[in-house]
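Chemist: Predicted model follows, preceded by the sequence.
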Amino acid sequence: MPFSSLGLSPALLKALANQNFTVPTPIQQAAIPAILDKKDVLGIAKTGSGKTAGYALPLLMNVQQSLGLKNRHANALVLVPTRELAEQVKNVFQTFTKALPQPVKTLAVYGGVSINPQMMGMQGVNILVATPGRLLELIDSNAVHLSSIETLVLDEADKMLNLGFKEELNKILALLPEKRQNLLFSATLSPDIENINQILLHDPVVIKIEAGEDTLDTINQLAYIVSDEKKGPFLRYLINHHEMKQVLVFTSSTHQADAVVNKLRKNNIDAKAIHSKKSQGSRTESLYLFKSGKLKVLVATDLMARGIDINFLPFVINYELPRSPKDYVHRIGRTGRAENPGDAISLVSQNELHHFEVIQKKMGKQVKMIDSETML
């Protein structure tokens, strides 16, 4: 099924062709026509499945019908859990906005940076991408009004609800018009999503693209049994032995991320950490250097992974396993994207072996395991 069969405008079809997008993903096939019809949508699909373009393309078409509203009254609101994801979503909108006959202004707002430029940027905004806390600050400053919002999008809704945004979300929802289109997109379907679905969505189109074994076929998974005290040296061995030029390493805490980076740098391996305790300037710089191939190793926590989207990332390493099997699939899904192969390597200590067995069972895929003692 080509994009031309989904009801998109000739201008957007041309923009898709220029970006070498030829065939819509399953989530895009189902979501685009439903959103164009102004229906509520609940979309569940793994990260990297094209969810953002799946709502951005039809939203751009719908918003064009409502241009010319009062100043500082946005037409559409996209709520996201992290600053990095806010920038990523904004970039997707702006990529396709350039092709439109009428200008549509998209702005991303989030904390960690000065609020004043964001307040000034609200002039003429049509699509607002925001983290909840900064949005409420802008509302309190009378910099933006939500009374004209026609479409609300909750992107990565699973993480937003898990991270304790519920109180902020309730304040924002109370300021929105009752009559509006609601779009919820998530990588997983949790009880929290089910609950908010019942509150927000009216007769929604429900789209579930399950992350089955076939979606992991482009990822070569491998695990090494490594004691906790030898994980650092073994990580350095893997990076050097495989001559890794770009590798994303996951840890389970900000403290561990910084510790891993310090050890790598002491051994002349270029690395930076990205996590919630870093300044926004540091996070933006690290992500830019990594995405552009100028940084060899980026060490991240699970939350920060929501803004890391690279089609040709060759390596992902789990320095520590995540608590949730779903987070494991999300982590390794940073590689093997857009049908490009990639390697996902996990360092598993003895006390993590049982948990790794649970992860493999939930994933429906066995991972080859090697004792690292035979390697060094």
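Modeler: Arrived safely, thanks for sending. Keep in mind the model is a prediction, meaning the values are calculated, not measured.
Chemist: CA only for contacts and neighbour counts going forward, please
Modeler: Will do.
Chemist: Give me the distance between residue 159 and residue 185.
Modeler: Noted for residue 159: a distance of 11 Å to residue 185, by C-alpha to C-alpha, to the nearest Å.
Chemist: for residue 310, that is, sorry about that
Modeler: For residue 310, the distance to residue 185 (C-alpha to C-alpha) stands at 20 Å.
Chemist: the more surrounded of residue 159 and residue 185?
Modeler: Between residue 159 and residue 185, residue 185 has the larger neighbour count (other C-alpha atoms under 10 Å), namely 24 against 21.
Chemist: Contacts for the helix or strand the more buried one falls within, please.
Modeler: Secondary structure from DSSP states H and E places residue 185 in strand 181-186. Under the criterion C-alpha atoms under 8 Å, 6 or more residues apart in numbering, residues 38-46, 51, 150-158, 197, 200-201 lie in contact with strand 181-186.
Chemist: number of nearby residues for residue 62?
Modeler: By other C-alpha under 10 Å, 19 other residues sit near residue 62.
Chemist: nope, residue 117 is what I was after
Modeler: By other C-alpha under 10 Å, 10 other residues sit near residue 117.
Chemist: hang on, residue 45 packs against residue 52?
Modeler: No: Residue 45 is beyond contact range of residue 52, at 10.9 Å (criterion: C-alpha atoms under 8 Å).
Chemist: right, and the helix or strand after the strand holding residue 185?
Modeler: Using DSSP H and E, the helix or strand that follows strand 181-186 in sequence is helix 191-200.
Chemist: also this one, for the comparison:
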Amino acid sequence: MTFASLGLSESLLRGITAQNYSEPFPIQQQAIPAILAGKDIQGIAQTGSGKTASFVLPILEMFQRKSPTRNLHLKVLILVPTRELAIQIKEVIESFAIHLKNPVKTIAVFGGVPLNQQMVTLKNTEILVATPGRLLDLVSTQSINLARIETLVLDEADKMLDLGFKEEANNIFKLLPKKRQNILFSATLDTDLETIKEALLSEPVKIEIEPEVQNLDQINQIAYAVSPERKGPFLRYLIKTQVMQQVLIFVSAVRTADNLVDKLKKNGINAAAIHSKKTQGARTEALRNFKAGKINVLVATDLASRGIDIQFLPVVINYELPRSPKDYVHRIGRTGRATNSGDAISLICPEDQHHFHIIQKKMKRKVEIISTDEIDIAKF
């Protein structure tokens, strides 16, 4: 199947080609025709499945089918849980829209930057990507009107509820017109989300893409046994001796992220941290520099890492294990994307071994834990 066969216009196909997309992912094959037909969508899909393009492409296509002299007002609202995801979706929209005959103004709004700064950019916006809290801030100042929304997208809706946005989301739904298209994407469908689904969706097309378990075959999982006092030096040993050019390191806490970056920098490794305590400017700059290869190491907490989507990321390191096996699979799934292989390295202290055994059991994968006692890390 090709993108052309999905009913997309020539100018949009040129944008797809420019992004090196060769053929649509399964979720895109199912979602694009359904969205173009005006159907509501209930999608269950993980990060990395191609879901962003599955709603961005048909939304842009619908704008191309309208008159170029159309009334410029807010028609599409995309609600997301985090700033990083808002920025990422806006960038995806702009990358696909580069050759469009009918330009579409897209703005992303989120907390962490001055409200006034975002207010002045809203005029003639047709697609708005927003976090719930900042959107309600803008509504309260009468900077934005949601009464003419034609399409509502909820992306990573389960994470939105996990972060406590249920009340804000319900308040936003009350401001929208009753007649509209609704598109809901989530990694899971729990009880709270089921309630929202029932309230929002009308005879939805249901799309469920299995998690990328098969991609684990493309991920070379490695575990090293280290003592707590040797963990930092051993990490630096790995990065330097293996000449890692781009590595994403996961930690469990903000303080750990900052301390780790300080140690890496003191030892000549170009690194930056991304977490909830950083300003939005600092987070955006760190992610941009990491993608551009200006820094080699990005240290992230799980929450802040949502929205980090790099197609050819070669190495992921679990400096600390996540709480759940599902989060572990989500972390290591940042590498080994599409047809590319990747390495996922975990540093296992004695107190981590039982938890790592549980992760392996749930994952149905055996990962050998390699001793590091004989490795000389004195210089690192």
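Modeler: Here it is on my side, so go on. Model, not experiment: these values are computed from the prediction.
Chemist: Could you pull out the strands in the stretch 151-300 of the first structure for me?
Modeler: Ranges of strands in the stretch 151-300 of the first structure, per DSSP state E, counting those that start in this stretch, are 151-155, 181-186, 205-209, 219-225, 247-250, 271-274, 297-300.
Chemist: What separation do you get for residue 2 of the first structure and residue 187 of the first structure?
Modeler: To residue 187 of the first structure, residue 2 of the first structure is 24 Å away according to C-alpha to C-alpha.
Chemist: Apart from its neighbours in sequence, what residue is nearest residue 211 of the first structure?
Modeler: residue 46 (6.1 Å; C-alpha to C-alpha, 6 or more residues apart in numbering).
Chemist: got the contact list for the one you found?
Modeler: Counting by C-alpha under 8 Å, 6+ apart, residue 46 of the first structure touches 186-188, 209-211, 330.
Chemist: Which pair of those spans the longest distance?
Modeler: The largest separation in these, counting by C-alpha to C-alpha, is between 209 and 330 at 14.3 Å.
Chemist: Those two - which one has more neighbours?
Modeler: Each of residue 209 of the first structure and residue 330 has its neighbours counted (other C-alpha under 10 Å); residue 330 has more, 20 against 17.
Chemist: these two touch, right, that one and residue 45?
Modeler: No: using C-alpha under 8 Å, residue 330 of the first structure makes no contact with residue 45, being 10.8 Å away.
Chemist: Against residue 287 of the second structure, how distant is the closest residue to residue 264 of the second structure other than its chain neighbours?
Modeler: If the residues on either side of it in the chain are set aside, residue 264 of the second structure comes closest to residue 271, at 6.6 Å by C-alpha to C-alpha, 6+ apart. Remark: distance between residue 271 of the second structure and residue 287 of the second structure (C-alpha to C-alpha) = 11 Å.
Chemist: Common neighbours of those two, please.
Modeler: Here residue 271 of the second structure and residue 287 have residue 298 as joint contacts, going by C-alpha under 8 Å, 6+ apart.
Chemist: re earlier: mean deviation of the strand holding residue 185 of the first structure from the second structure?
Modeler: For strand 181-186 of the first structure, the mean deviation from the second structure after alignment is 1.4 Å (mean C-alpha distance after the TM-score superposition for the first structure).
Chemist: Report the inter-axis angle for that strand versus strand 205-209.
Modeler: With axes from the mean of the first three to the mean of the last three C-alpha atoms, to 10 degrees defining the directions, strand 181-186 of the first structure sits at 20 degrees from strand 205-209.
Chemist: got the angle for strand 181-186 of the first structure vs helix 191-200?
Modeler: Calculated by the same axes, to 10 degrees, strand 181-186 of the first structure forms an angle of 180 degrees with helix 191-200.
Chemist: Just give the number of residues close to residue 179 of the first structure.
Modeler: Neighbourhood size, residue 179 of the first structure [other C-alpha under 10 Å]: 9.
Chemist: Please apply the same query to residue 37 of the first structure.
Modeler: Using other C-alpha under 10 Å, residue 37 of the first structure has 12 neighbouring residues.
Chemist: mind listing what the most centrally placed residue in the first structure touches?
Modeler: The first structure has residue 306 as the residue nearest its centroid, 3.4 Å off, counting by C-alpha atoms, centre = their mean. Taking C-alpha under 8 Å, 6+ apart, we find residue 306 of the first structure in contact with 82, 84-85.
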